[in-house]
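Trainee: below is the sequence, then the predicted model.
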Amino acid sequence: MSTFNYTFYFSLFYFVTLTGCPGIGDRLAPDEEGYIIVYEEGVCFSFNNGDNYILKYISINPRGTRLRDEKIILNPPLHIVNAFICIPSSLYKFNKDGQCFIRANFTFLKNSTYSRRIFSALEVSNGVVHNIRSDDMEILRPYDEMIQK
């Protein structure tokens, strides 16, 4: 075999090894932003077109919490009702003042490899909950949304 063949196969092997095979795992999907609404049931956030999804985990933490310090609740007993997920006070008690974020991951019922991530941020001031916009360090946005500030 010639030197060209060795070089070609060697280059092909390392190209595939370093770049991976194309597929859904090679694409970084942006997070979706959910909006906070307060109902009698608790603090709720929007989740449009969520009929065929189940909640795999939810993370509710004060703003500024490092990723390794986040508290994650796996398979929480929450359900999508009228395009909203409501967090009752029995699951999480929000402080009277401060900011926090909610990160939730949903998987598709028919294909568990497809998932959606919803991110919401809120501020509690004197016991009143307000929806706030998350910054670019907390949520993965498409690039065109990041430059439109």
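Mentor: Nice, I can see it. The structure displayed is predicted, hence computed values, not measured ones. Residues are numbered from 1 along each chain as shown.
Trainee: CA atoms for contacts and neighbours, from now on please.
Mentor: Fine.
Trainee: for residue 61, what are its contacts?
Mentor: By Cα atoms under 8 Å, 6 or more residues apart in numbering, the residues touching residue 61 are 70-71, 100-102.
Trainee: want to compare, so here's the second one:
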Amino acid sequence: MVKTTGFRVLWPACSLALCLLMLTGCPGPGDRMRFDETAQVSQQGDNVCFNITDARDYQPANMGINPRSTPSKEKNFNFSPGLTVADGKLCIPPSFYHFPDKGQFIIEYLLISKEYDEPRSFVITLEINGGHIYNVTPTEREISLPYCRYVMDNSVGTCQL
């Protein structure tokens, strides 16, 4: 009688664990979440530029420039931007995108490398007011960061423990 009761209790738990493992798969290296980075924005002539730390040979694979209030499903992305990272900066000329004199924008882009396997995802929020460009702190819904306190340090988001 004791063996039957133990079987009745353990069987559902074991079958549930087995089903969950089959449905979700085993954890592995592909399951790691990649966090977004942000960058300091500057204006060089008519270009809007972003400082890329440790740029190496990374180049943009896609880019989205949208007003900050644009819902995710309505955002536009260019999957062949034709822009390059040079001297640690990614610059957007007016011929690629003309920013108006006023408004807030979210710029999202992915940098890939031929030498390194890990792509780098960037999210930058900026405000333009009277032709001047300012960094704006992205919200938790706009950027994926590790679990730490997010602060602005010289207009560049950094994690401080």
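Mentor: Looks like it arrived, so ask away. Everything numeric here is computed off the predicted structure, so don't read it as measured data.
Trainee: any idea which helix is longest in structure 1?
Mentor: As assigned by DSSP state H, the longest helix anywhere in structure 1 is helix 3-19.
Trainee: superposed on structure 2, what's the mean shift for the helix or strand that it is followed by?
Mentor: Next helix or strand after helix 3-19 of structure 1 toward the C-terminus (DSSP states H and E): strand 32-33. Compared with structure 2 after the fit, strand 32-33 of structure 1 shows a mean deviation of 0.7 Å (mean Cα distance after the TM-score superposition for structure 1).
Trainee: check which helices and strands strand 32-33 of structure 1 sits against.
Mentor: Applying 3 or more Cα pairs under 8 Å, 6 or more residues apart in numbering; DSSP states H and E, one finds that strand 32-33 of structure 1 contacts strand 115-125.
Trainee: and the strand it packs on, which stretch of structure 2?
Mentor: Alignment of strand 115-125 of structure 1 against structure 2: residues 119-129, by TM-score structural alignment.
Trainee: what helix or strand is the residue lying closest to residue 60 of structure 2 once chain neighbours are set aside on?
Mentor: Once flanking residues are discounted, residue 60 of structure 2 sits nearest to residue 111: 4.4 Å by Cα to Cα, 6 or more residues apart in numbering. Using DSSP H and E, residue 111 of structure 2 sits in strand 102-112.
Trainee: which parts of stretch 85-94 of structure 2 are buried?
Mentor: Buried residues in stretch 85-94 of structure 2, defined by neighbour count with 16 or more other Cα atoms under 10 Å: 85, 88-93.
Trainee: let me fix that, I meant to ask about stretch 128-147 of structure 1.
Mentor: Neighbour-count burial for stretch 128-147 of structure 1 flags 129-132, 134, 138-141 (criterion: 16+ other Cα under 10 Å).
Trainee: and stretch 87-98 of structure 1, by the same measure?
Mentor: 87, 94.
Trainee: can you check which part of structure 2 it sits on?
Mentor: Mapped onto structure 2 using TM-score structural alignment, stretch 87-98 of structure 1 spans residues 92-103.
Trainee: gap between the two ends of that stretch?
Mentor: Stretch 92-103 of structure 2 has an end-to-end distance of 17 Å (criterion: Cα to Cα, to the nearest Å).
Trainee: what separation do you get for the residue nearest to residue 60 of structure 2 and residue 91 of structure 2?
Mentor: Applying Cα to Cα, the value for residue 111 of structure 2 to residue 91 of structure 2 is 13 Å.
Trainee: what does residue 99 of structure 2 give?
Mentor: Per Cα to Cα, residue 99 of structure 2 is found 13 Å from residue 91 of structure 2.
Trainee: now intersect the buried residues of stretch 128-147 of structure 1 with the strands, please.
Mentor: Residues from those lying in strands, with DSSP state E as the criterion: 129-132.
Trainee: turn these into a markdown table, columns for distance to residue 30 of structure 1.
Mentor: Converted to a markdown table, those look like this (distance: Cα to Cα, whole Å):
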| residue | distance to residue 30 of structure 1 |
| --- | --- |
| 129 | 26 |
| 130 | 24 |
| 131 | 20 |
| 132 | 19 |
